[in-house]
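Undergrad: I'd like to go over a predicted model; first the sequence, then the structure.
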Amino acid sequence: MPKSDNLFVCYTTVSRIPEAESLAEDIVKSRLAACVQIDSPITSVYRWKDKVEKEEEIRIVLFALESALPKLETFVADRHPYDTPKWVCCRAEKVSEKYLKWANEVCNLRGFI
């Protein structure tokens, strides 16, 4: 197995559950994230084209290795239904050894990263 990698937690949103499920499944199948969680609907308030908008969205939380972030960002952007998708990633400062080992095992296969 390659050297252990740092874990990042990334966020994006979509407007419907089927979009979230499809994106999540494609990401996990591609081994770009160890796990993807789909949250219940949230309310987002934001400015778009100089107007304040309020929309119900589905939040997607991705648990990915640092080495995969460039490919993952491109993957999400290419498949995302929004013109300007949210893409925010934060390094996980404390991760259990077992979880990090598992994430590295399921994501670090030759040819993917």
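TA: Cool, got the structure.
Undergrad: Only C-alpha atoms from now on, for both contacts and neighbour counts.
TA: OK.
Undergrad: okay, now residue 58: neighbour count?
TA: Using other Cα atoms under 10 Å, residue 58 has 22 neighbouring residues.
Undergrad: helix, strand or coil for the residue positioned nearest the centre of the chain?
TA: Centroid-nearest residue in the chain, with Cα atoms, centre = their mean: residue 62, separated by 3.3 Å. Counting by DSSP: H, G, I helix; E, B strand; the rest coil, the backbone at residue 62 sits in strand.
Undergrad: second one coming, line it up with the first:
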Amino acid sequence: MKPLLVTTTCETLEDAKAIARAVLAQKCAACVQISAPATSMYWWNDVIAEEPEFIVTMKSEAKCFDTLCLTIKEHHRYEVPEIIATDIVAGDKAYLQWLAETLAVNSGE
């Protein structure tokens, strides 16, 4: 098992919840957290943009990343959504076991 934290951002809480529901329904994430709006600043079309965004953090596994990424893109309104995966290098054994068992349903393990 190679657990991941996958992050995206959304313009609205409703968009964030729609993505959360979609990835949970696909069983490509075991848990999703939506954080209060943050101020995002980034380059877009040669200007610095500044927007409030909701941060969506998903707990998943490397084997589910392609499906997770596709599901996010299918439900995201951004032209180029942020989709970043970070390896989970350590965690509570029971939590990581729950993560693996939850996502095993998706892969038929």
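TA: Noted; the coordinates are in hand. These numbers come from a predicted model, not from an experiment.
Undergrad: After superposition, what's the TM-score here?
TA: TM-score for the superposed chains, counting by TM-score structural alignment, normalised by the length of structure 2: 0.94, backed by 109 aligned residues with a Cα RMSD of 1.4 Å.
Undergrad: corresponding residue for the residue nearest to the centre of structure 1 in structure 2?
TA: Matched by TM-score structural alignment, residue 62 of structure 1 corresponds to residue 58 in structure 2.
Undergrad: so how far is residue 108 of structure 2 from that match?
TA: 21 Å (Cα to Cα, to the nearest Å).
Undergrad: does the closest residue to the residue nearest to the centre of structure 1 other than its chain neighbours belong to a helix or a strand, and which?
TA: With Cα to Cα, 6 or more residues apart in numbering as the criterion, residue 62 of structure 1 has its nearest non-adjacent residue at 4.5 Å, and that residue is residue 36. In this assignment (DSSP states H and E), residue 36 of structure 1 forms part of strand 35-48.
Undergrad: can you tell me what part of structure 2 that strand aligns to?
TA: Residue span in structure 2 matched to strand 35-48 of structure 1, by TM-score structural alignment: 31-44.
Undergrad: got it, and stretch 9-17 of structure 1?
TA: Under TM-score structural alignment, the match for stretch 9-17 of structure 1 is residues 5-13.
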